[in-house]
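In: Quick check, what structure comes out for this input:
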Amino acid sequence: MRHAGAMLRINEISYSVAGRVLIDHASVTIPDGHKVGIVGRNGTGKTTLFRLIRGELALEGGEISLPSRARIGGVAQEVPGNEVSLIDTVLAADTERAELLAESETATAAGRISDIQTRLADIDAWSAEGRASNILKGLGFTDAEQRMPCSAFSGGWRMRVALAGVLFAQPDLLLLDEPTNYLDLEGALWLESYLARYPHTVLIVSHDRELLNRAVGSILHLEDKKLTLYQGGYETFAETRAARLAAAESEARKQDARRAHLQSFVDRFRAKASKAVQAQSRLKMIAKLKPITTPQEAALKRFTFPEPEELSPPIIRVENGVVGYDGKPVLSRLDLRIDQDDRIALLGRNGEGKSTLSKLLSGRLELMQGRITKASKLRVGFFAQHQVDELHIDETPIDHIRRLRPTETPARLRARLGGFGIGAEQAETLVGRLSGGQKARLSLMLATIDAPHMLILDEPTNHLDIESREALVEALTTYTGAVILVSHDMHLLSLVADRLWLVKDGNVAPYEGDLESYRAMLLSSDKPAKAAKTAESSKPAKVKKPSRDAVLALKKDAKNCEQRIEKLSEMKTRVAAKLADPAIYDDIHGLKEWQKKFAEIERALTLAETLWMEALERLETAES
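Out: Reported below is the predicted structural model:
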């Protein structure tokens, strides 16, 4: 066997940094082959734990033990920007295979040649290039790109190559520290699927809830200098941990308000449905939502986006647009409309044009052909990772904001920073000494300081911990501007976006399915057609009873319909209030637009209610 039976034993370990105790007499045992997600607030020592396991840091007490032959692997840094091709770089990561192939060219003894060939066969060396290519493809590299030198790619892409190399080498203990931070949604979904079937032990530090729900079987929580292992994915962990925390009064009030709102929703449709008992499932779901942080923790995590004034719809309209670079189109036949209450997620593989579309909408790229119409007072905020990297490391957050608001008092500037969870002490700290999450908060504050009517967010959750991501969801929910979102975080997308645009084959079109169907489509497209065919042919001719998965799918369908009705009802209330304002009748053009929007919402609401009733009936039939 090539792999030792890796089991990780951590026994009473302690470690401090500059006199501050990070880990104190902590213990845990990870059985062979287990997939474990490591969670904990930023700064608690998750990355330090990895360095202790690898032996890069010396323990102050206790011991960490692994089987003697166990190989540990992880991504320390990007691969060098040299002239070696991507595929060869990944193949070289399996050092045993590389050494055996090199020796096979020089070995002369018949016995040794035989041993080498036997060992190469044992480790499946001849199919290695296909395996390496599949991993690179899953992480976003085309066949042609795999033959290109590493020097042709930027640092973020070379990190993907380094990740591909580690996955290909298949260490007994795989240590991954926030791997999705340099992946897009498609790459993150592929990795999630790959890790779930990885044949050895995996420890992954992540703040991505969906990854922690799907790819791991247990959660290791680093809190109060101790390690606690919870069985199940992240949602199970959150529920179990919440049960250990005292119920906060403010949380109880919030849930009571939610229940009252949902109950009125259920009552509204009780008369219409033959049996609307299923609508109660929504109440049960909300009842399960337990606080995962104390109120003190939550207060430190807030985001407060300034509110823009309301503009007449649409705020952006693109007709027969063509956009690209140096006269070469990237996207064509663009026919897009954005209103101020839109929440749009951009889907599509890397290189299809999501960034190009973002640049067009933010005004950093002009149309080559066609027409774009924007509301005259439209302000657009833009956040992307490169802006975090462009902060001045030798200045404080106060310095950054003072440059944009030179006449405001220091107290007002600190209040602005406080609204994004940057406290008084951090406000006066050099940016170079802030954590990644604190820098991201500063960049978000700078991007929204002018109260934009539309906010374009490109991977906003990188470096944000789970509580901060929840706070971002809350802030985006209450924000009254449009949101254009590119993210690998399925949890964020599912809670924020109510429209999906697929950027593919040079075009942008509404994606008719939901995120789950997009995920299923991506993962199925990576499987061989033969396997799909076999699965199809093996289906029974007659199904007597719907499967559990089919019932779950029907429940999800009903829930989606219900959420759509809620959203449309809220929109209808807002637009009705606008039409009730006498001031709007001074602007005939604006009035017509609002009346048109109101009619559209009413039509959509009628359709949504019909679809909901049909979904409930299908669910009733399946369950009975």
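In: From here on, just use CA atoms for contacts and neighbour counts.
Out: Will do.
In: name the helices or strands packed onto the helix or strand where Leu91 lies?
Out: If you go by DSSP states H and E, Leu91 is part of helix 86-92. In this structure, helix 86-92 makes packing contacts with helix 128-138, helix 143-146, helix 155-169, judged by 3 or more C-alpha pairs under 8 Å, 6 or more residues apart in numbering; DSSP states H and E.
In: Apply 7 Å and report the result again.
Out: With contacts taken as 3 or more C-alpha pairs under 7 Å, 6 or more residues apart in numbering; DSSP states H and E, helix 86-92 sits against helix 128-138, helix 155-169.
In: a markdown table for these, including distance to Leu311 and mean neighbour count?
Out: Below are those laid out as a markdown table (distance: least, C-alpha to C-alpha, whole Å; neighbours: other C-alpha atoms under 10 Å):
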| stretch | distance to Leu311 | mean neighbour count |
| --- | --- | --- |
| helix 128-138 | 42 | 19 |
| helix 155-169 | 38 | 22 |
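In: let's see this one next to it:
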Amino acid sequence: MEVTGLTYALPDGRRVLNDVSFTLGEGVTAGLAGPNGAGRIALLRLIAGDLTPTSGKIASKGGIGYLSRSGDSSSAERDRLSLEALLQGPDGVLLLDGPDEHLDVRGKEWLEDRFRSSRKTILLTSRDRQLLANAASRIIAVEEREVWVHEGGYATFADARLARAPFGRENETFRPEASGSPRSVLRALRRVLRDDRTRTRAGERALTGRGLRLPGLTTAFDLTVRLGDRIAICGADGPAKSLFRRLLDESGRPDDAVPSFDGTVELGERVTPGSLTRDPADAGLAGRSVADLLTGLGHDDATAVLTRYGLEPARERRYEDLSDGERAGLNVLLLELAEVNLLLLDEPTGRLDPSGADTFQRCLRGFPGAVLAITGDRWLAGDFTRFLHFAADGQVREATWGPE
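Out: Here you go, the predicted structure:
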């Protein structure tokens, strides 16, 4: 398949894609990456013939099969049948928008195997970075109305993207739930970084749970969390994992806010839990640069903490101009500075595109406290060292690996 000089503009004249060119060889599987709104889906639809380009040419060998992202609650079995039909069908080029959207981990692994054994030319989008890494031999990146090709797989894509331009531009707002107002954050900045009594000490006990049981959902289990732990909460779909996260997050709040449970939860001394929540409000951060939010630290201390989180290149940018991943990462930083050292996350990369998820994951590595995250993101789970598995039969146990 060959795309040459492809330009696509909206009826009002705004360009979505500008003079895009790339080639995919026969039998190549490529992942389509880039920030939300950059034009990935428009590119797929142009190649499929659903949209008419303003200018440029698209040539392919054999027919084109197109699977669009389903907006309904399509079943995994139905998706597998549709994919199998395309993979065994006559079309030489397949365009797949989120083909794994309704598949569990085993279904994704089946799809990866089918892609690797296929002789068709495949261009696909997916939020699952592990699937892109396992199945795609190259990445077609759509950014700023242009396209560039990374000849390696997804494992090296994030570094290649950073080498070209350190930060993308996605657009979703996150705010810290437990850190209070920006003014209270600023009051805490210097104290948190300079007072040894409040610094996070890896290995100290952050939380102890004994005989924990969510009635009707889980059997009893014990859990010890130490500062510095990275624990992924994974397993069967259902309310148990989210209720468990809420139980930990709200353990120090009024009883009526805590989900019903049996057993005991004890926070360690000087341990403060906190989490990120998506909210359209900017919590007073809009219009302020990253540097302005860290004024109370002084230049050298701000540089040190921004470098640790991988956010130093974004120092002078306003909060609303940050990407999704950058905002999420900055809010983790602000939670740390507000003395949160037990971070509780619920599918933190679930609504981020792969580029934003890469940015957030890089930022999360800078958080020195304990992290407990509900996640089905296999790529993110690779950064975790412990896995708490909630099984469909209600059993909760530590596992050797994460999402299943």
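In: Export the helices and strands packed on helix 86-92 of structure 1 as TSV, with columns for distance to Thr29 of structure 1.
Out: Shown next, in TSV, are the helices and strands packed on helix 86-92 of structure 1 (distance: least, C-alpha to C-alpha, whole Å):
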stretch	distance to Thr29 of structure 1
helix 128-138	30
helix 155-169	23
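In: Quick one, which of those helices gets closest to Asp267 of structure 1.
Out: Among those, the nearest to Asp267 of structure 1 by C-alpha to C-alpha is helix 128-138 (47.1 Å).
In: outside of that closest one, which residues touch it?
Out: For helix 128-138 of structure 1, the surrounding residues in contact (C-alpha atoms under 7 Å, 6 or more residues apart in numbering) are Ile87, Val90, Leu91, Ala164, Phe168, Gly187, Trp190.
In: Stretch 381-396 of structure 2 too?
Out: The set of residues external to stretch 381-396 of structure 2 that reach it, using C-alpha under 7 Å, 6+ apart, is 217-219, 221, 230-236, 397-402.
In: Please state the offset of that stretch from the chain centre?
Out: Between the mean C-alpha location of stretch 381-396 of structure 2 and the chain-wide mean there is a distance of 18 Å, by C-alpha atoms, centre = their mean, to the nearest Å.
In: next one: stretch 2-18 of structure 2
Out: Centroid displacement of stretch 2-18 of structure 2 relative to its chain, using C-alpha atoms, centre = their mean, is 28 Å.
In: first to last residue in it, what's the distance?
Out: 16 Å (C-alpha to C-alpha, to the nearest Å).
In: what's the answer for stretch 410-425 of structure 1, then?
Out: Distance between the boundary residues of stretch 410-425 of structure 1 (C-alpha to C-alpha) amounts to 13 Å.
In: Kindly report the same for stretch 121-130 of structure 1.
Out: This stretch, stretch 121-130 of structure 1, spans 15 Å end to end (C-alpha to C-alpha).
In: In structure 2, which residue range corresponds to it?
Out: Alignment note (TM-score structural alignment): stretch 121-130 of structure 1 is unmatched in structure 2.
In: Quick check: the counterpart of Leu67 of structure 2 in structure 1 vs Lys377 of structure 1, distance?
Out: Residue pairing (TM-score structural alignment): Leu67 of structure 2 is matched to Gly73 of structure 1. According to C-alpha to C-alpha, Gly73 of structure 1 and Lys377 of structure 1 sit 53 Å apart.
In: Looking at those two, which has the bigger crowd around it?
Out: Ranked by neighbour count (other C-alpha atoms under 10 Å), Gly73 of structure 1 and Lys377 place Gly73 first, with 20 against 11.
In: my read is the more buried one is in a strand, agree?
Out: Yes - when DSSP: H, G, I helix; E, B strand; the rest coil is applied, Gly73 of structure 1 is found to be in a strand.
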